[in-house]
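Q: the sequence and its predicted three-dimensional model are supplied below.
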Amino acid sequence: MTHILAAGDHFVAASLFIDAIRARAPREDLTFSSITLPWPHTPFGPIGSVHEASGSVPELIDALAGARIAVTQMAPFTAEVFAHAPDLRLISVCRGGPVNVDLEAATQAGVVVSFAPARNAVAAAEFAVGLMLSAMRRIVTTDSELKAGNWRGDYYAFENTGLELDGATVGLIGYGAIGRIVARILLAFGTTVLAYDPYANPAALAADGVEVVDLEDLLRRSSVVSLHARLTAETHHLLNAENLALLPHGAVLVNSARGGLLDYAPLPDLLRSGRLGALALDVYDVEPPPPEWPLFSAPNVVMTPHLAGATQQTAHRAASIVSADIARYLTGEKPLHVANPLVLDTLAETARP
């Protein structure tokens, strides 16, 4: 028998995992147990050596008793967990990256870690375009004004009106799965799309109708800039006071990717000076932002609480992607999306006669 722990939460429930695995691997030798982690009702955060995790290490250790496979979105797989889970051989994390797993400890323990790339790409791309439109057309600001009893007809004055996507130039920083979908949507609006991504294939971008440029050129030419890069040591504060000054006066900036990509300190002054015409944010350098955060009182800011990937389709897609890799593992195939392939190489070497 192979025992599987489904560590779900209030977005991707344990039952979604179990149903998806049973559909992909209809075997009689599988047994299941489950726990429900408190996210998103309780914010995620660092736990031990991992980031963006939910729940507790002792709870997870107890739940893993006898489990050979674990599937989760947020459970904290720290070095301590691996030390107390000798039967564990596979963890499937239904996120774009397994940031809640100590990969070094997993590799040392001989545990394969799989993940779910692009699970929320459609949701995040649609949300980013929604943020653009909300910021460019003052949708959130005027909604709040009207609900407060203020009929702001002065927003029809030329200097207060918004911008259209048709004919605009939008710069995308990062052109992975999400950036590519954003570009496709924007091109349908009649937008000129620029992209900066050192790792992208220029020929592929050209085939998509997107112009590849360097970062400075993108910032100088774009009336709207949207972030879609991964956060690494290399991309931390990729946009900062120095290069944000290159933006055209009145430009719109959107960040629905990662808070660390953007230096938030200069943004209030850029908004008040008009260098930034509007700012739309779904992610922050500190989540949630503190009550005294300067951007709460800055003009023309749209803010949402890290919701870009929050759709029912994302939850189902996430469970489907990881269950497919679990099914491959159960039949002796290599999972497609492995964060520590060295473990697979070691297992293959050990299995040789």
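A: Great, that's in hand.

Q: from now on I want contacts and neighbour counts done on CA atoms only, so please keep to that.
A: Noted.

Q: not counting its neighbours along the chain, what's nearest Ser141?
A: Small correction: residue 141 is Thr, not Ser. The spatially closest residue to Thr141, leaving aside those adjacent along the chain, is Asn300, at 7.1 Å (CA to CA, 6 or more residues apart in numbering).

Q: what about that neighbour, how many residues nearby?
A: 21 (other CA atoms under 10 Å).

Q: return the distance of stretch 219-233 from the chain's centre.
A: 15 Å (CA atoms, centre = their mean, to the nearest Å).

Q: what are the buried residues along it?
A: 219-231 (16 or more other CA atoms under 10 Å).

Q: how long is that stretch end to end?
A: Terminal residues of stretch 219-233 lie 21 Å apart, using CA to CA, to the nearest Å.

Q: which of the buried residues of stretch 219-233 fall in strands?
A: 224-227 (DSSP state E).

Q: all helices in the stretch 251-353 of the chain, in order from the N-terminus.
A: 267-273, 312-330, 341-351 (DSSP state H, counting those that start in this stretch).

Q: included below, for side-by-side comparison, is a second structure:
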Amino acid sequence: MNNPVPETNNPVRVLAAGDHFVVPPLISRALADEVREREVSVRELTLPWPLEAFGPVAEVEEASGSEDGLIEALADDREVLVTQMAPVTERVLESAPRLRLVVVCRGGPVNVNLDAARIHDVRVSYAPGRNAAATAEFAVGLLLSTLRRIPQAHNLLAGQGSWQGATYYTYEHSGLELEDLPVGLVGYGAVGSRVARVLCAFGAQVMVYDPYVRGEIHGLRVSSLDELLRRSRVITLHARLTPETRGLIGSRELALLPRGSVVVNAARGPLLDEGALCDALESGQLSAAGLDTYEREPVPEGSRLFGLGDRVVMTPHLGGAARAVAEKAARIAAEEVGRWVRGKPLAHQLT
């Protein structure tokens, strides 16, 4: 691929297309810190996410803002685009002939048409691992909240001034404690491995199913998903979403769990069949579920999940919502721009 670095006599022209999480000044400051040896001309653009939900834009998924707005911002021969959510479509790439590098401040460039980027000689890089610690912490918090009914008790006392939350102290309604609890992890990547370490510290009986991971793990490795499900009182999902894992946990899998088990998903919504989950919660096969991600986001009005009462804890995809994540994303992106400016190989290049 012919992607020359900019001429040393000219400033590096960058569009920092941030949003209300990875804010443009974070990107600009990270670039100034990283590319000290060169003048950098940064134009800032603020996209509406997360104040407005992301969604498909033209042929790309999970994007924020419009093609027209991005094309206008790139119009004065910007060579580098650093963004989290901008829709880098075929039309955008055709309209930005001087663009040579796109760095996406997230774990995967789903908002970039990679085929079109190859055709237009544009390198695409991303920021893996930026939210692994935050998501792992959130997953453990969601697990604890679901097991111990923390949000439900808070809503009764703080929201309604009612002491009826004390019913969660009755034997019938009391929650599960992590110590000695058989907890199954589906996936042992950057997030799952951190969750496993934390749960081991709590004294849980941690079991892991991940056919792609070799070497030592925290907890007991099991050879099949079915075995993990039969032996776990709680499962928490940490697998990547691929064609193979879409719908990984459905009616058959939920039926393998001991009755009254708990499911937590802070990974990707489509790993879990929501209809099957609702059936299992309504029948008592599951006693509770904790969800941060969903098959459709935002969750559509009229979803069965909203009628499950205190059997489900729901948060609006907040696993990565920590300030350090935005700071790490901007820093990783700036480091990639620095490598490109110096003519070095990119660390996280996809095209």
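A: On my side now, so go ahead. A quick note: this is a predicted structure, and the numbers were derived from the prediction, not measured.

Q: and the helices of the stretch 251-353 of the first structure, which is most packed in?
A: With neighbours defined by mean count of other CA atoms under 10 Å, none of the helices of the stretch 251-353 of the first structure is more surrounded on average than helix 312-330, at a mean of 21.

Q: OK, contacts around the residue nearest to Thr141 of the first structure?
A: For Asn300 of the first structure, the contact set (CA atoms under 8 Å, 6 or more residues apart in numbering) comprises 135, 138, 141, 271, 277-279.

Q: any of these buried? List them.
A: 135, 138, 271, 277-279.

Q: and the alignment partner in the second structure of Thr191 of the first structure, how many neighbours does it have?
A: When the second structure is aligned by TM-score structural alignment, the residue opposite Thr191 of the first structure is Ala204. By the criterion of other CA under 10 Å, Ala204 of the second structure has 19 neighbours.

Q: now swap in Asn111 of the second structure and tell me
A: 25.

Q: and what of Leu64 of the first structure?
A: There are 26 residues near Leu64 of the first structure, going by other CA under 10 Å.

Q: contacting residues for the aligned partner of it in the second structure?
A: Using TM-score structural alignment, the equivalent of Leu64 of the first structure in the second structure is Leu74. Counting by CA under 8 Å, 6+ apart, Leu74 of the second structure touches 15, 96.

Q: now the closest residue to Thr89 of the second structure other than its chain neighbours: how far from Leu241 of the second structure?
A: What sits nearest to Thr89 of the second structure in space, not counting adjacent residues and going by CA to CA, 6+ apart, is Asn113, at 5.3 Å. Here the criterion is CA to CA. By it, Asn113 of the second structure lies 18 Å from Leu241 of the second structure.

Q: same check, this time on Val264 of the second structure
A: 16 Å.

Q: please apply the same query to Val195 of the second structure.
A: 18 Å.

Q: ok, Ala136 of the second structure next?
A: Counting by CA to CA - Ala136 of the second structure and Leu241 of the second structure are separated by 17 Å.

Q: returning to what we had before: out of the ones in strands among the buried residues of stretch 219-233 of the first structure, flag the one nearest to Asp208 of the first structure.
A: Within those, proximity to Asp208 of the first structure (CA to CA) peaks at Ser226, which comes in at 17.6 Å.

Q: can you tell me what that closest one aligns to in the second structure?
A: Aligned partner of Ser226 of the first structure by TM-score structural alignment: Thr236.

Q: spatially nearest residue to that match, not counting backbone neighbours?
A: Val264 (4.6 Å).

Q: got the contact list for the one you found?
A: Contacts of Val264 of the second structure by CA under 8 Å, 6+ apart are 139, 142-143, 234-237, 289-291.

Q: with distance to Leu318 of the second structure added, can I get the residues you listed in a markdown table?
A: Shown next, in a markdown table, are the contacts of Val264 of the second structure (distance: CA to CA, whole Å):
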| residue | distance to Leu318 of the second structure |
| --- | --- |
| Ala139 | 10 |
| Leu142 | 10 |
| Leu143 | 14 |
| Val234 | 21 |
| Ile235 | 19 |
| Thr236 | 16 |
| Leu237 | 15 |
| Ala289 | 16 |
| Gly290 | 13 |
| Leu291 | 10 |
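
Q: for Met314 of the second structure, see how far away the counterpart of Arg137 of the first structure in the second structure is.
A: For Arg137 of the first structure, the aligned position in the second structure is occupied by Arg148, per TM-score structural alignment. Per CA to CA, Arg148 of the second structure is found 14 Å from Met314 of the second structure.

Q: in the stretch 101-250 of the first structure, which spans are strands?
A: 112-114, 169-173, 192-196, 211-212, 224-227 (DSSP state E, counting those that start in this stretch).
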